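1. this one's structure only:
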């Protein structure tokens, strides 16, 4: 049966609580593993088949409640082409690029090394990093849960170039924030869309977590 539009109250959610999980780039999540993703899961090891090496998504821990993950698109402007016979005969769109930003408030050494691509200092005291950003390719799952209904939803970015976006943001009334930004790239692990282009983003709705 083909999908049809309709009224579905369970699809209406609030991102009351959330978590960000990181894994190796171009790692997808199957139906069996999706249910394993809980807000407090330290890590989620994916099911493997045959001789495949097990992949694991790691929870980044406490993220900012003030600066939630935010997505932005650039480009994608429409151009209308006319024929001599008909106005606005065809519409084409410029290339679109996407970014995501999110902030951690968990300033432990492991998290800082992940965010800043940092290295240990001598005697393992402190970490150091360059202001020249070096993007690290990751697969990122952003999970959110409506605590009023317990329903979960998520967005997966399988091929994301991650780097820090700023130095720590200090505040006297909120937690210190450590911000990251990611450039969303196409993934050859995802299916192609109706026009034959590789996709970049996967979204899991409430029903997917129950499938």
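-> Structure's in. What do you need? Because the structure is predicted, anything quoted here is derived from the model rather than measured. Numbering: from 1, shown residues only.

2. C-alpha only now, for contacts and for neighbours.
-> OK.

3. and the next element down the chain from the longest strand seen in the chain?
-> As assigned by DSSP state E, the longest strand anywhere in the chain is strand 151-164. Sequence-wise, the next helix or strand downstream of strand 151-164 (DSSP states H and E) is strand 178-184.

4. Is it correct that residue 90 is in contact with residue 78?
-> No. Using Cα atoms under 8 Å, residue 90 makes no contact with residue 78, being 10.2 Å away.

5. For my notes, confirm residue 123 occurs in a helix.
-> Yes. Assessed by DSSP: H, G, I helix; E, B strand; the rest coil, residue 123 belongs to a helix.

6. That one: neighbour count?
-> 6 (other Cα atoms under 10 Å).

7. Name the SS class of residue 115, please.
-> helix.

8. can you tell me how far residue 115 sits from residue 179?
-> Between residue 115 and residue 179 the distance is 8 Å, computed by Cα to Cα, to the nearest Å.

9. likewise residue 200?
-> From residue 200 to residue 179 the distance is 22 Å (Cα to Cα).

10. ok, second structure coming up, stack it against the first:
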């Protein structure tokens, strides 16, 4: 139940994600006090690192699985109790940056047999914090999704059919104490970051 509703028409909150980047950091990394440091071209906002070039044809996508609600009845009464399945959040993205550091991160790989080579084993995963940063080049406004805990696995090997070789990754979100809990103690999994979040210039 919502106690107070304060929504209104706000055309300034429309974001067309013409450009964007994915930042990665050690699991449970917090966001910096000065959020204005996040820009498209920045390499590092300590401890966050820009994953680099990702596909413009296959933008990051977010999916939800589970969460179905079902009712249980008794002989006496219908729909006497309602239960909801656990929900899993995931994000898929395609990197187009074929350097050793990026491939190691996506595939959980390690140094291969020759300089620059990346060795890979199936089923390897990496736990990271993620910040998906999208930017509207018309309004110069940003929008983000902050995921302090995610398990990242490779999604396929490589797609060579487009303008650039694409390396898929899939991140499964986990609940994290780095997300501020709800007033009733409910632990969050991720945070939406609207435009005003990226204008914070705290000490």
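-> Thanks, I have it. Since the structure is predicted, the reported quantities are computational estimates derived from the model, not experimental observations.

11. Let me see the TM-score of these two.
-> Overlay of the two chains. TM-score (TM-score structural alignment, normalised by the length of the second structure): 0.88; 197 aligned residues with a Cα RMSD of 2.0 Å.

12. now the strands: where do they sit in the second structure?
-> Using DSSP E, strands in the second structure cover 19-25, 44-45, 48-50, 61-66, 69-72, 81-84, 87-95, 110-111, 118-119, 125-136, 141-154, 167-173, 191-193.

13. Tell me which of the ones you listed sits nearest to residue 182 of the second structure.
-> Checking those against residue 182 of the second structure by Cα to Cα gives strand 191-193 as the closest, at 11.8 Å.

14. matching residues in the first structure for the closest one?
-> Against the first structure, the aligned range for strand 191-193 of the second structure is residues 202-204 (TM-score structural alignment).

15. once aligned to the second structure, how far is the matching stretch on average?
-> Compared with the second structure after fitting, stretch 202-204 of the first structure deviates on average by 0.7 Å (mean Cα distance after the TM-score superposition for the first structure).

16. just how off-centre is that stretch within its chain?
-> 10 Å (Cα atoms, centre = their mean, to the nearest Å).

17. Next, the residues that contact it from outside, please.
-> 153-157, 190 (Cα atoms under 8 Å, 6 or more residues apart in numbering).

18. Output those residues in CSV; the columns should cover distance to residue 42 of the first structure and neighbour count.
-> Shown next, in CSV, are those (distance: Cα to Cα, whole Å; neighbours: other Cα atoms under 10 Å):
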residue, distance to residue 42 of the first structure, neighbour count
153, 18, 21
154, 17, 22
155, 18, 16
156, 18, 20
157, 19, 29
190, 26, 18
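
19. Put together TSV for the residues you listed, with distance to residue 145 of the first structure on each row.
-> Output for those, formatted as TSV (distance: Cα to Cα, whole Å):
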residue	distance to residue 145 of the first structure
153	6
154	9
155	12
156	15
157	18
190	24
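
20. and which of those residues is nearest residue 25 of the first structure?
-> For the contacts of stretch 202-204 of the first structure, the nearest to residue 25 of the first structure is residue 157 (8.9 Å; Cα to Cα).

21. My understanding was that that closest one contacts residue 137; is that so?
-> No. Residue 157 of the first structure lies out of contact with residue 137 (Cα under 8 Å); the separation is 10.6 Å.

22. Pull the number of nearby residues for residue 186 of the first structure.
-> 17.

23. Residue 201 of the first structure now?
-> Residue 201 of the first structure, neighbours per other Cα under 10 Å, totals 17.

24. And residue 163 of the first structure, by the same measure?
-> 22.

25. likewise the one 5 residues further on?
-> As a burial measure, the neighbour count of residue 168 of the first structure was computed by other Cα under 10 Å and equals 15.

26. Run through the residues that contact the equivalent of it over in the second structure.
-> Residue 168 of the first structure maps onto residue 158 in the second structure, with residues paired by TM-score structural alignment. By Cα under 8 Å, 6+ apart, the residues touching residue 158 of the second structure are 165-168.

27. so residue 70 of the second structure touches residue 84, yeah?
-> Yes. Counting by Cα under 8 Å, residue 84 is a contact partner of residue 70 of the second structure at 6.4 Å.

28. what's the counterpart of residue 113 of the second structure in the first structure?
-> Aligned partner of residue 113 of the second structure by TM-score structural alignment: residue 122.

29. List the contacts of that match.
-> Under the criterion of Cα under 8 Å, 6+ apart, residue 122 of the first structure has no neighbours.

30. how far away is it from residue 189 of the first structure?
-> 40 Å.

31. what do you get for residue 77 of the first structure?
-> Where residue 189 of the first structure is concerned, residue 77 of the first structure sits at a distance of 27 Å (Cα to Cα).

32. ok, now residue 174 of the first structure?
-> Per Cα to Cα, residue 174 of the first structure is found 39 Å from residue 189 of the first structure.

33. same deal with residue 167 of the first structure?
-> To residue 189 of the first structure, residue 167 of the first structure is 33 Å away according to Cα to Cα.

34. Also residue 198 of the first structure?
-> 8 Å.

35. What of residue 31 of the first structure?
-> Taking Cα to Cα, one finds residue 31 of the first structure at 15 Å from residue 189 of the first structure.

36. From the centre of the second structure, point out the most distant residue.
-> residue 76 (46.1 Å; Cα atoms, centre = their mean).
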